[in-house]
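>>> Predicted coordinates and the sequence they were generated for:
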Amino acid sequence: MDNSKVFRSILSFIMALWLAFGSFCSPAAALTDEQKLVSQAWRIVNRTYLDDTFNHQNWAQVRQEALKTRLKDSQTAYQAIQNMLKTLDDPFTRFLDPRQYRSLQVNTSGELTGVGLQIALNSETGKLEVVTPIAGSPAEKAGILPRDRIVKIEGTPTDNLTLDEAASLMRGRIGTAVSLLIERDSSSPKEISIIRDRITLNPVIAKLQKSKKNNIGYIRLTQFNANAPIKLANAISELEEKGADGYILDLRNNPGGLLQAGIEVARLWLDSGIVVYTVNRQGVQGNFESSGPALTKDPLVVLVNQGTASASEILAGALQDNKRATLVGEKTFGKGLIQSLFELSDGSGLAVTIAKYETPNHRDINKLGITPDKVMPSEPIAINQVATSDDVQYQTAVELLESTTIAQRLGARS
């Protein structure tokens, strides 16, 4: 054979090998911006989500399936992220577009515009439920109650809406109306029209009330925002100066808020003891303690109901387990999960369940709630009837305080 032909054959073979090897070893094609966004969201959940089984599924496979879809723009990327998160079956782990993410970051001590409802997806039924109306809000004035089911918003069925989509439908300009179809217990759905308004978030209402035998410091805490601990501390100090003999802390229809605020409020009442345990997916327990001194040692009764949720349950559980307070009312809502916010590269974000909390006695509150020491059901009452003779739960708390303070005085004399 001609040497030149042999040389050309060998050269062709080497080139073919080089091309094949080069093709095999070349880096994968660069991800598009949309694919990077989906991958970023996947990594955050993969790293932080409470359930390391990811709802008993192959989480890596979920990512692969998401990246197989055609992601032509940000909206299709957002949909792919939402589809990934839906497989977790966790209504609290959710995607937030840039507008929703900015809205959720708004300082909770400011003002809101809307109807004033705290909402959640029932983990068992998947139905959109009212946790509680915000005190003094249009929703409260319209008669919306905790555990009411929102069937439709402006004619749109809520079955397939996320929490943020439902909240967006209820927001709007001041003075405009929004129609809600409400279902309560087994009664027929009822349509309620609510006029949107500016909602001022004042977390603490405090006053000295005279009972037959005592001066009672009544404090209503409506939410746990950044200002709640200092506002409550000021209220306790002022009531102490006015001669309060005992306290009623009203957490009814308090949907929670900032975890740290709940912890700081508990510390105002406790000289020492565990406030709450947090448990991550590795089972590692962290805890928050109180090192005192408490602002007052006077007797304390805490009012709770079905609208008492999240940080409110942390506080109620801490005071109950440390035997600092007697709880009166109804079993609480049962939200014992902790979420963190994560910002994505394009300004959108994720709310991800990263841990759960337990009371000082290691009670798991999620879906179970806290049972009061004295269970006392109550019919719905108007806002101007709260902490009056028409409020049976409040009156029960007053009676408990009177018997407690009398016993303390007799003990002091002996």
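Received it, and whenever you're ready, just let me know what you need.
>>> When you work out contacts or count neighbours from here on, use the C-alpha atoms and nothing else.
Will do.
>>> tell me which element R47 is part of?
Here R47 sits within helix 33-48, counting by DSSP states H and E.
>>> quick one, strands of the stretch 101-250 of the chain?
111-114, 117-121, 128-133, 149-153, 156-157, 177-183, 190-195, 197-200, 204-210, 215-221, 246-250 (DSSP state E, counting those that start in this stretch).
>>> Quick check: the gap between Q320 and L259.
18 Å (CA to CA, to the nearest Å).
>>> Between these two, point out the one with more neighbours.
Q320 (22 against 18; other CA atoms under 10 Å).
>>> Select, out of the strands of the stretch 101-250 of the chain, the one closest to A166.
Evaluated with CA to CA, the strands of the stretch 101-250 of the chain place strand 149-153 nearest to A166, the distance being 7.5 Å.
>>> Report the angle between that closest one and strand 117-121.
100 degrees (axes from the mean of the first three to the mean of the last three CA atoms, to 10 degrees).
>>> how far does strand 149-153 sit from the chain's center?
For strand 149-153, the separation from the chain centroid amounts to 20 Å (computed by CA atoms, centre = their mean, to the nearest Å).
>>> Need the strands of the stretch 101-250 of the chain in a markdown table (columns: distance to D364).
Shown next, in a markdown table, are those (distance: least, CA to CA, whole Å):
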| stretch | distance to D364 |
| --- | --- |
| strand 111-114 | 32 |
| strand 117-121 | 19 |
| strand 128-133 | 19 |
| strand 149-153 | 25 |
| strand 156-157 | 33 |
| strand 177-183 | 29 |
| strand 190-195 | 35 |
| strand 197-200 | 33 |
| strand 204-210 | 28 |
| strand 215-221 | 23 |
| strand 246-250 | 22 |
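>>> Please compare the first structure with the one that follows:
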Amino acid sequence: MPRFIGLMGLRHWVLLGSSVVAAVLAAALPSYGRMQDSPKTLVDEVWQIVQQEYVDESFNQVDWLAVRRQLLAQRYTSREQAYAAIRGMLQQLNDPYTRFMTPEELTALRTQTSGEVLGIGIRLTVDEKTKQLTILEPLENSPATQAGIKAGDRLLAIDGHSTRRMSIEEASRRIRGRVGTPIELQLFRPNRGTFRLTLTRALIELPAVRSLVKEEGGVRIGYIYLSEFTAHAADQLRAAIRNLEAEKVEGFVLDLRGNPGGLLQAGIDIARMWLNQGLIVRTVDRSGHSEQARANQSALTNLPLVVLVDHRSASSSEILTGALQDNGRAIVVGTPTYGKALVQSIHQLSDGSGLSVTVAHYYTPNGTDINRTGITPNVMVTLPQAVSANPRLWTTAADRLYQAGVAQLRQAIYRSQAPKPVNTAQTGEQEQLRQPLGVPCPVQ
């Protein structure tokens, strides 16, 4: 059953990022009802949803009723013709986030947003030299890891079907299946040769969070990388904060670089882990109705925090960053973010395809509209493309953005630990104890 996701009474609201990411299915179609599965009624089904929900009541200065008359006057002999007509209709809105999805695209979107996958838990790539399907990595706590599959293993066959000339998409389709069903893989490992494994498919929770303790200049820092705002992201991040606090870290670096966004509620839930009070985000729909999400005294830590962002940090990443920056909870380091301040509703259509519709604008706590401009960091630092595009280099000496964030965090830690001003009884004057200056931060 598809699920609702809401913001204080608003139903099935999500945020889509700078690429094809992050959504959730609406539990039902609006009140005009589910139509019969035919090409023409599918076209009208999409028109009706846009008519009722689209954020711009002028429909980009398009006569939306005339569009419907024109579309229904046409004859559609196939689903593909209907799909083409729908895409043409939506293009007139000049909104890249209001878009049509085939059933396959909607399924992929649902899988990505849920943070779960049915299969054995492997990531595949094509080896540049051998041109063979190769295991990029097995996921933690997956059937693949339990069976001993390792990164670099070559995938030769799936249930007896050779993978020679097989695409990653086809291999993924063959690997997916019902929970509890068996699958046989033929693999090759240089020091082992060819071998076969039989695994049992399972429902696997995909990791959205990576965390570790970093020793930087005598300071223990809790580093957290959040890749996407999936349905499991908040729980995973909550566990990371608690584990790092148990490791006696003195501050946190939250890395949102390359994070395209995801579920709206996940962004709100994660903001509440860092904020005890204050506004998180305000949304406004097409009728001007405004709703707010606020912190609720549920912060997990009050340790100093630095947030790292870049031009690919979008939607939910920007809601979280804006909330932490505007409330003075974090120092933001990096480059201006993507600039997407729009909220979408996702509908499953009567034939299994999908529709994403922009239904609201959002604003940061200070009332800033970041659409197309993004959030400006407190400290601007750019990275060479070779480093920015290679996460394996992040947190290393080559990662100037991370190093600048660490410098800012160390200063914040020193300030938080410094003695407070005291009264000097002998003179009746106040003397402020000297505070460490911290580490100067390079601004690139």
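Sure thing, it's come through. A quick note: this is a predicted structure, and the numbers were derived from the prediction, not measured.
>>> TM between them?
After superposition, the two chains reach a TM-score of 0.70 (TM-score structural alignment, normalised by the length of structure 1), with 311 aligned residues with a CA RMSD of 2.5 Å.
>>> among the strands of the stretch 101-250 of structure 1, which is nearest G22 of structure 1?
strand 117-121 (52.1 Å).
>>> How far off centre is that closest one?
The answer for strand 117-121 of structure 1 is 9 Å, by CA atoms, centre = their mean.
>>> Which elements pack onto it?
strand 128-133, helix 163-170 (3 or more CA pairs under 8 Å, 6 or more residues apart in numbering; DSSP states H and E).
>>> Just tell me the aligned range of the longest strand anywhere in structure 1 in structure 2.
In structure 1, taking DSSP state E as the definition, the longest strand is strand 349-358. Using TM-score structural alignment, strand 349-358 of structure 1 lines up with residues 354-363 of structure 2.
>>> after superposition, how close is the matching stretch to structure 1?
Overlaying structure 1 shows stretch 354-363 of structure 2 at a mean distance of 1.1 Å from the equivalent residues (mean CA distance after the TM-score superposition for structure 1).
>>> Need the distance between the two termini of stretch 213-222 of structure 2.
5 Å.
>>> So which residues make contact with that stretch?
211-212, 223, 244-245, 247-253, 406, 410 (CA atoms under 8 Å, 6 or more residues apart in numbering).
>>> Then stretch 15-35 of structure 1?
67, 71-74, 77.
>>> now with 6 Å?
A77 (CA atoms under 6 Å, 6 or more residues apart in numbering).
>>> What of stretch 102-112 of structure 2?
Against stretch 102-112 of structure 2 from outside (CA under 6 Å, 6+ apart): 352-354.
>>> go on, stretch 74-93 of structure 1?
34, 38, 54-55, 66, 71, 351-353.
>>> can I get the contacts of stretch 213-222 of structure 2 in CSV with neighbour count and distance to Q91 of structure 2?
Formatted as CSV, these follow (neighbours: other CA atoms under 10 Å; distance: CA to CA, whole Å):
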residue, neighbour count, distance to Q91 of structure 2
S211, 20, 41
L212, 14, 45
Y223, 22, 42
L244, 21, 47
E245, 19, 49
E247, 14, 52
K248, 12, 53
V249, 19, 50
E250, 21, 50
G251, 23, 47
F252, 29, 43
V253, 25, 40
V406, 27, 44
R410, 29, 49
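>>> got CSV for these, with distance to L279 of structure 2 too?
Shown next, in CSV, are these (distance: CA to CA, whole Å):
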residue, distance to L279 of structure 2
S211, 27
L212, 29
Y223, 25
L244, 26
E245, 25
E247, 30
K248, 29
V249, 27
E250, 26
G251, 23
F252, 22
V253, 22
V406, 27
R410, 27
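>>> just the helices in structure 1 please.
3-25, 33-48, 59-68, 74-86, 98-104, 138-141, 163-170, 228-241, 259-269, 311-321, 392-413 (DSSP state H).
>>> Which residue numbers in structure 2 does the first one align to?
So that's helix 3-25 of structure 1. So helix 3-25 of structure 1 sits over no part of structure 2, by TM-score structural alignment.
>>> Just the terminal-to-terminal distance for stretch 215-224 of structure 2.
Stretch 215-224 of structure 2: ends 14 Å apart by CA to CA.
>>> how distant is that stretch from the center of its chain?
Distance, centroid of stretch 215-224 of structure 2 to centroid of chain: 25 Å (CA atoms, centre = their mean).
>>> try stretch 47-63 of structure 1
22 Å.
>>> One more: stretch 265-278 of structure 1?
The answer for stretch 265-278 of structure 1 is 20 Å, by CA atoms, centre = their mean.
>>> Could you do stretch 91-98 of structure 2 as well?
Using CA atoms, centre = their mean, the offset of stretch 91-98 of structure 2 from its chain centre is 22 Å.
>>> do stretch 41-60 of structure 1 as well
20 Å.
>>> whereabouts in structure 2 does that stretch align?
When stretch 41-60 of structure 1 is compared against structure 2 (TM-score structural alignment), it corresponds to residues 46-65.
>>> So what touches the matching stretch?
Contacts of stretch 46-65 of structure 2 (CA under 6 Å, 6+ apart): 93, 286, 358-360.
>>> with these in mind, which one is nearest to E205 of structure 2?
So of the contacts of stretch 46-65 of structure 2, ranked by how close each gets to E205 of structure 2 (CA to CA), first place is T358, at 28.6 Å.
>>> got the contact list for that closest one?
Contacts of T358 of structure 2 (CA under 6 Å, 6+ apart): 54-55, 98, 343-344.
>>> Counterpart of A239 of structure 2 over in structure 1?
Checking TM-score structural alignment: A239 of structure 2 goes with N234.
>>> Just give the number of residues close to that match.
15.
>>> ok, so what distance separates it from T222 of structure 1?
Taking CA to CA, one finds N234 of structure 1 at 16 Å from T222 of structure 1.
>>> circling back to that earlier point, just the buried subset of the contacts of stretch 74-93 of structure 1, please.
34, 38, 54, 66, 71, 351-353 (16 or more other CA atoms under 10 Å).
>>> now for those residues, which pair is the farthest apart?
L71 and T353 (26.3 Å).
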